[in-house]
Every structure is written in C-alpha cells, then in structure tokens.
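Chemist: Give me a model of this one.
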Amino acid sequence: MSDRFRLTLGQLNPTVGDLPGNAAQARKAWEAGRDAGAQLVALPEMFLTGHNAKALLRKPAFQRDVLTHLEALAAHCADGPALALGAPWVEGTQVYNAYLVLIGGKIAHRVLQHSLERGSDFDAAPISGPFAVAGLRIGAPIGTDGWTGDVAETQAETGAELLLVPNAAPHQRGAMDRRLNHMVARVIETELPLIYLNMTGGQDELVYDGGSFALNPGGKLALHLPAFDDAITHVDLARGAEGWQIVAGDLAPQPDALERDYRALVVGLRDYVTKMGFTQVLVEQAEGNDTALTAALALDALGPENVRQIAPPAKGTAHSALRDSLAELGTKVSDDSLAPHLRGLMLRASADAAGEMLLTAQNKSAAAIGQAAMPGDFNPIKDLYQTEVGDLCRWRNDARRDWMLGPVDAMPAPSQYSPEDSALDGVLRILLNENGTVGDCVAAGYNQQSAREAAEHISISQPQTHRSAPGPQLTAMRAPYPTAARWRDAS
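Modeler: Here you go, the predicted structure:
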C-alpha cells in the first residue's frame, strides 16, 4: 500500500443549470489531475448542476439529464484518477444532495447528505460511510454535515483516514472564521486531516468565495487557497507512524473585511451580468456615493469598454407634460417625485436599445426608509448601509488590485456621511440585522422618535423592498420584516 496520495482540488465557478459547461470544467480539472499524477480529483458540492438549483431539482427531465452527464463524465474519466463531484441523486421519490465518486467508467460510490438546513429542497439520508480511492479511505461530510460532529465522527469510527468536506458556502461577513472554527473542531474530534473545498463565483444574489483550506491533525493550517479566485491545486498527503498528514502547501494571503466585501460585490456583479447573457451595463451618472460606488464596481468587474454612464435630465418638458396629465386626472405630483421615475424610464429605454443591463444604485438605508429607487435589473449595493457605501468608496480610492479591471481613478472622492447618517444606520442595524425593537434602539442610546420613524418607514416600504432589483448578499438572510406594530408594541 502506497504511503503517498495526491489529490487535485478544483475550486471553480459553476453555473446553475449549465450541465454541459459545468461538465466541461470538471473534465478540465480531471485532466489537470491526471497530468499531475493525482489519484483523486475533487470538486465542490452540487458542482454539476450549480448550487441553489431549486427550480430544477424535482423535474424528471432535468434529473435524467443529470444522470446522462454523470455517466458521460464517468466514461471520459475511466482511465486515470477518480473524479468526485457534487450532484443531486434520485432514489424513488427522494432527491438527495450527493457526492459521487466516478472510478473506472462508472459511479462507484455515493455519499448522501444527512444534516439539512431548514427549508432545504433535499431529503435527508442516513449517514454515509467512507469510500476508498487507491487504498485511502475518505469520509465526505457534505456542506452542513461538516458544521456539527455527528457525520464526521461516524465516518472516522467506520474507518475514514481523511475528511474531505465539499461545500458551496457564500460570502458573509465573518464566515471564513466560522468555517475555520467548525473544521478545526472536526479535526480535533476525529484526529484526522481535513480538506475543506469551496466553490467560487456569483449566482443570483449569492457569491461563493472560495478560500478552500486544509488542516492537519491538531488543527494546523497546511494549505489555504485564495479567496474568490478559481484554482486547480494539487495536494499531497504522506503516511507516517502517526497516520496521514497533508504536506504543507501555499498559504494565500486572505483579504481584510472591506476588501472581502468589495470583491464579493465585484464578483457578484460580474457573474450576474455574464450568466444572464449580457456583456455591457448602463449606470446612471449622478452625484453621490451610491452611483460612484456602483460605477466603480461595474468598471472593476467588466472593464471600461463594457460600462456606459449617462446623466438623464433631472427636470424638463417630459416632467411637466406628465405632471400636467396627472393633474387632469385629479392627481397632483411634484417634479421632485416624478424625477426618479422618469429618469428610470429614460435609462431603461437607453439600456434596452443598446442591449445593456441597467444597474440600480440604491443603498440599504435608503430602501429601508422608502426613498424612491430608479428601477433596474441589478443593484450591486443593495446590502450596504449608506455609511458602508462611504467606507467602500474610501477603500477603493486607496486600493489597487490585480483583479480590478477599472482605471486607477475609477472612484471620485467620496462625500462624508453625517452623524445623522450614522445614527440612522445604527437604528436600522438593530431593527433589521438583529430583529430588534424600538426599545432596543433606545437602550443602545438612539433617539426614540427617530427609531419610531425608522420602524414606520420600514413597515411601509416592505412591499417595494421585496420587489426591488436583486443584489449580492453580504449579510445572513433574515426572516421577513416584522410589522411596525410589533416594533411599537415592544418599544
């Protein structure tokens, strides 16, 4: 039995529903592993279908198409290393989140997810045991199976010598530290080396941030891949008197909190545009941090040649004509209330005529208190409070990274936010992020009347917020907003 094992990791970016494209990426990773002498090539959770393919999982035609692609991959990869990748697996009426191991032209092993998140579209399966590749027994806790100890401990007790955790984990603030803590706990509990493999890329409102890593027994970090970047990396394991150890590899520098947020917005915007079939975007040219940051994100994501900015007139004959028409119907409106809607119509017409995606630039604070937003297809700053927009403007002004496609001077000098802006954001964080009450805001030192007004605005603006353009998530999803009455009752 060999005392060396080479594993090729594919930290890659699939597209939901694109089975041919995702299978082509899998073949490319497998060929890289074959050429490097690997025994196993591993890809992340649900890689073949893309993660979050909710609308497709229960469709029989899609299920058959998945199996056809799996069988074709198995045939292609018959002579060379094993290939492990995530895909849905159907047994009768049950649909499982599976990790499938292709060896010798067939699906040789199936690992099925046991622990499910609330609201999961999959069915829960009994805990799967380890599988063997070239004499190495591997346990594979899939996704949330790795967050608690049951699955990993069972796999260790049934003979696993290595834990491989395939995941599709999106960027959220503080998520990398939480992942490391969970995986260190699995290593300590099982005394086994562990490899955590995450995917990359944006899909709708989620941005998968890569950052895959490997831990040796005791919890020492042996490998850390870059955040957000695609990577095909070869990992060596060596067996000694105390069992298998991961040979130390590169520890890629990890971005700080502001850079992680900015990069997530860039990747989310880039992939939403390209995966929707667009190449170019239109951004309103206007004063303020919101449009400045949106334009900078677009430039860094797509390059100057694919970003167009125009400034439609704020007022004019079109405003007056529409205002007069509404007045004839008994509705009195001001030019100021009409302006966002007419600017949006002008921008929409211009974007449609040029085949561009129209970007919205509205921060989370403005949306929460009901400020009118220009309609658009995607809002890159949707999950940023107004003070956070200013912080990222300042960060972008001082930063230059190789992955930025925009010019060095893409960002104009940001305007300063006021103490009132900071206070509003503090109140909104309590009401929205923490699901707190007006009383909680007062206890934190904020003005009671201001907190009441913010709560009322949130309640009134909920329908508009839920209909707004999608945008990258930077914070954990919360339950729907409670009513203003709930906030008042608890104030």
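
Chemist: CA only for contacts and neighbour counts going forward, please
Modeler: OK.

Chemist: any idea how far the residue in the chain sticking out farthest from the centre lies from S334?
Modeler: The centre of the chain is farthest from one residue, E328, which by CA atoms, centre = their mean lies 48.3 Å away. Distance, E328 to S334, by CA to CA, to the nearest Å: 14 Å.

Chemist: this one as well, want them side by side:
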Amino acid sequence: MSLTMRIAIAQNNYIVGDIKHNLHLIQKSLQQAETQNAELLVLSELALCSYPPEDLLLRSDLYDLIEDALQQLAQLNSSVALVVGHPTKEGDLIFNCASFIHQGRVQVTYKKQLLPNYSVFDEKRYFTAGKENCVIPFKGVNVGILICEDLWFPEPARNCKNAGAQIIVSPNASPYYYGKGHRRETEVGARAKENQIPVLYVNQVGGQDELLFDGASIAYGIDGKSVFTANEFEEDFVVFEFDEHLNQISTDRITSQQLHDEAEIWQALVLGTRDYIHKNGMSGALLGLSGGIDSAVTLAVAVDALGAGNVNAVMMPFKYTASMSIEDATAEAEALGIEFDIISIEPMYQAFMTQLAEKFTGTEPNVTEQNIQARSRGTLLMALSNKFGRIVLTTGNKSEVAVGYCTLYGDMCGGFNPLKDVPKTMVYRLANYRNSISPVIPERVITRAPSAELAPDQKDEDNLPPYDILDPILQAYVEEDKSIAEIVALGFDEAVVRRVIWLVDINEHKRRQSAPGVRISPRAFGRDRRYPITSGYGRQFT
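Modeler: Okay, here's the model as predicted:
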C-alpha cells in the first residue's frame, strides 16, 4: 500500500520588513491549507521578513519581531505542519533559515548552506553559511529542506538524498529576468533527475524596489521535468500529492499557461510598477506625455498596473513640439480614459532665460537651452506630484539611460521608471504587443522617427546610432562585459563602438541619480551593475 502526503505551497506577495502583514498572509495560507486537507505547507524564502531585507538584517529589533511571529505560528497549533523562511541571529552570526513548525513548536531549523554573492545578491554581507543537512521524518515520509541557491549546485541535493530524503521542498526568492524560467528548469530539474527525487520549488512573487519575483513555483518529477508550474506574476496556492511508493508528485490542477516574449515582459513591468507604488503607500501616478513612444508605453503600463482612475498625464508643449505630438498624446489619453492636461512650458522657459540673459551674454545657444526646457517640464511635474500626492513616472528607456541621452533634473525627474531596463527596440515591440490587446498607441507614434523635440527638426539619430545598432552594442558591453575588440568582431564599426562605450562610461553619474525601475534583464543598471563614477579605466582604450 502506497503512502501519500498532501503538500501545499503558498506563493505569496510579501512586503519587506512588514512582519505583521507577512504573518497575516501566512496565517491565511495555513487556513486555506487546513480547508484543503493539506498536511504540510511550504512557503518561500525568508517569508516572514520577505526578500531581500538588506540592512534591516543588521537591526537587532528585527529578530525580536521574527521570534514573536514564529511563536504566534507555533501557538496556532495547526493540524498542518509548516516550512517557513526567516532570518535567525545566534550571537554575532546571522543565518538564512527555514523552520519546520508542527505540534505547537518549532521542531527543527535548517540553515541555508550556499550563499549567493553575485549579480543582485549580497548574502555573504549578512549571512553565515549553514553546514548541516535537514531531513525531517513526517507522516512516514522523509522530507528534505534546501533553500534556493542550495539547489543550483549538485552537492546539497546529493547530501540530502544520501541522508534519506524522499522528497525535497525548497523555499526560494529567485529574482526575475527574461528567460530565468528556462534556466530554473535546467538547473533545478537536474537536481531532481540526478538524485531520482521529486523537488517542490516554491518561489516568492511581487516587486521589491528594482527586483521582481515572478512566482512560477514548480514541481519537478524524477525525470527532471516540470510536473506543474504555478501562475506567473501573481499569487497562487496549490496542493500536491506525494506518492512515496511511486516516487512521484502530482496535482489535480492544470499547469498554468506560461507567458513568453513581450507578454511576459509586459506583465513583469505591470507587476513591478504596481507593487512599487502600492507597497510605498501611494495610490496613483502621473507622467509627462510627449506624443513619443516611450511615454506612450509607460502610460499604458501605468494604467494596466493601477487603473485609469489612478493615472494622470500632462502634455507640456514648447515651440519645437510638433502638432502631431499633441494630437497623438491626446489620443493616447482618450484611448486609456485618463485625466489629461496640456500646460505649455513657454512662460517658465522664458522666465529662466530672462533671469539668465545677463550671464549668458556673448555665448551661443547649445545643449544648455535644451536642458532648460527639460528641467522646466521636470519642475512642473514635481509641482503636480507634490500638490496631488501622485508619484511621477519617468519615461526613459535603457538605451537612453545607458548613453546619457536624458537630462538630470529634467526628464529624469521622478520616483520610478518602468522602462529603465527596457531597450528602445523592445519598447517598440511592447507597443505593438499592447496594441494587439486593445489599440491605445497611435500607429504613427510607432512609425515616426523618435525625437526629444528640444530643437528644430531634432531626431535621436542626430546624436546616436540607429537603435537597431545601438542596442546590440549596449547589450554586449553592459550585460555581457565584452571588450571593444569582441564587439567589433560581431560586425560593428569600431568608431561607433568606441563612441558608444565612451558615452556609457561618462554617464555613470547620471545613472546613480536616476529613479529605480523594474529589472527584466540579467544585467540591469543599479544594484546589478556597479561601476565607479570616477574612473580612468576607459582612457586606456582611447
């Protein structure tokens, strides 16, 4: 007679540092597990404080809150056993842990063994690595626990299996980037196949500053293939049955349809924007709508994230603004049903120029006058933000941010940038994708040559290579760390490559002052790519 165990997973959207809120979500998940006759509930990594808590881990009072929450969970004396992630402090050492709670107490606490310290991860700044395996006899089944990075390398899973584990449950907080799901299936699926053991991988979901967690929790069979994948970019709750005799895990749920390409990236941007705004206690957003492609896509993301009633846009024309830009911005606002205003920056600009006239005597107009236009718009947007309590969304894409084609305290003004990690060529693809759902971006916004409209007949290509050339160079240099020679070998003109790299290097100071935005690539600006502002490295190649 085979022995089966009902194991539930809760893919919750927690808030970093909000122990009370997170505890409430966990208690609701426990109630749901009880209702569905589950015997074990598994949560994501560091669920009680959420991931990544960063320097909150250095506060001693955090651990008082964590200990109190653990005791509250134990005192529930639920019929469902619980695997819950949390930090633990022992003397001066901090551990990334998962505790097994059953029969009114914490039965055992597992300490994460492998601590990632690359890309967006800083775990060795805070945590000490655990050294012991954790296999728990429960209801006649030996349940092994491994946390996130432990599953990306063979040894912890092998040791867990050798210690008698019949199934591995794994709390995770695995940050999203485009294509991450495939890599998870390859790496984590390999652990299941190598050890002939089912693996239940439970991931966090939700936005946390620049990071996004996509959920998509997975159950792996002993063939290394996914048995079931939970919903992407939203909370989910699933109950599985583990059959000890057949050595397999299954669920009655039909596996969620996974998103791909632009649909996947769109949902990432929507969730990241929504969570940044809502988790910071704001309800609405506003942005400058220029009639260009970037602001059009940003507006559509904002409306999909927050609802039309919570988004405002303002068109801020100047003498260089084309009539089609005003027409298209108006059409976008009407299509999405938002509140929309047109406020000229001409009087503001003239006031600045009047005050500066004496100082500027004898000089020729240059980028200074263009930047004053952009900064007039930034001042106007921030005034509206202060008065009406809505966060300003900046609209610059990754290509512009990379080469500094943006104005500090001008179009860079704002609190969040949904497109910060989206290359210009992808912005166009996203516009077409969103229009396939409902037509909200006029076709000529997509087809017209991009322009900042800060000078007569200005085009982006007056200052930059075409985006279909610029973006691959940026990917090679920024995301892949390729040298000038390696990029030229890909088929690009050496003079163009050198100029692009020079632009990237000299604009680090702008990026340090830019708003956070949703990370969708394996190498985003911010916590992912940390370059010095003051550096002579690039001078060696000029």
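
Chemist: Could you get me the TM-score between them?
Modeler: Overlay of the two chains. TM-score (TM-score structural alignment, normalised by the length of structure 1): 0.93; 481 aligned residues with a CA RMSD of 2.0 Å.

Chemist: for the stretch 51-200 of structure 2, what spans make up the strands?
Modeler: Using DSSP state E, counting those that start in this stretch, the strands assigned to the stretch 51-200 of structure 2 run over residues 81-90, 93-102, 105-111, 135-138, 141-145, 167-172, 199-203.

Chemist: Can you give me the buried ones in the first one?
Modeler: Of the residues in strand 81-90 of structure 2, those buried by neighbour count under the rule 16 or more other CA atoms under 10 Å are 81-89.

Chemist: Can you find the partner of the residue farthest from the centre of structure 1 in structure 2?
Modeler: Using TM-score structural alignment as the criterion, E328 of structure 1 maps onto E358 of structure 2.

Chemist: Grab the nearest non-local neighbour of L293 of structure 1.
Modeler: The shortest distance from L293 of structure 1 to any residue other than its chain neighbours is 6.0 Å, reached at C393 (CA to CA, 6 or more residues apart in numbering).

Chemist: Counterpart of that neighbour over in structure 2?
Modeler: Counting by TM-score structural alignment, C393 of structure 1 lines up with A431 in structure 2.

Chemist: contacting residues around its match?
Modeler: For A431 of structure 2, the set of contacting residues under the criterion of CA atoms under 8 Å, 6 or more residues apart in numbering consists of 293, 297, 441, 446.

Chemist: any idea how far R444 of structure 2 is from the first one?
Modeler: Put plainly, it is I293 of structure 2. Separation of I293 of structure 2 from R444 of structure 2 (CA to CA) stands at 9 Å.

Chemist: ok, which stretches of the stretch 251-400 of structure 1 are strands?
Modeler: Assignment of strands within the stretch 251-400 of structure 1 using DSSP E, counting those that start in this stretch yields the ranges 281-284, 307-310, 357-358.

Chemist: out of those, which comes closest to F47 of structure 1?
Modeler: In terms of CA to CA, the element of the strands of the stretch 251-400 of structure 1 nearest to F47 of structure 1 is strand 357-358, at 27.1 Å.

Chemist: so how far is stretch 40-54 of structure 2 from its chain's centroid?
Modeler: Centroid separation for stretch 40-54 of structure 2 versus its chain: 17 Å, with CA atoms, centre = their mean, to the nearest Å.

Chemist: list the buried ones in that stretch?
Modeler: For stretch 40-54 of structure 2, a neighbour-count test (16+ other CA under 10 Å) marks 40-52 as buried.
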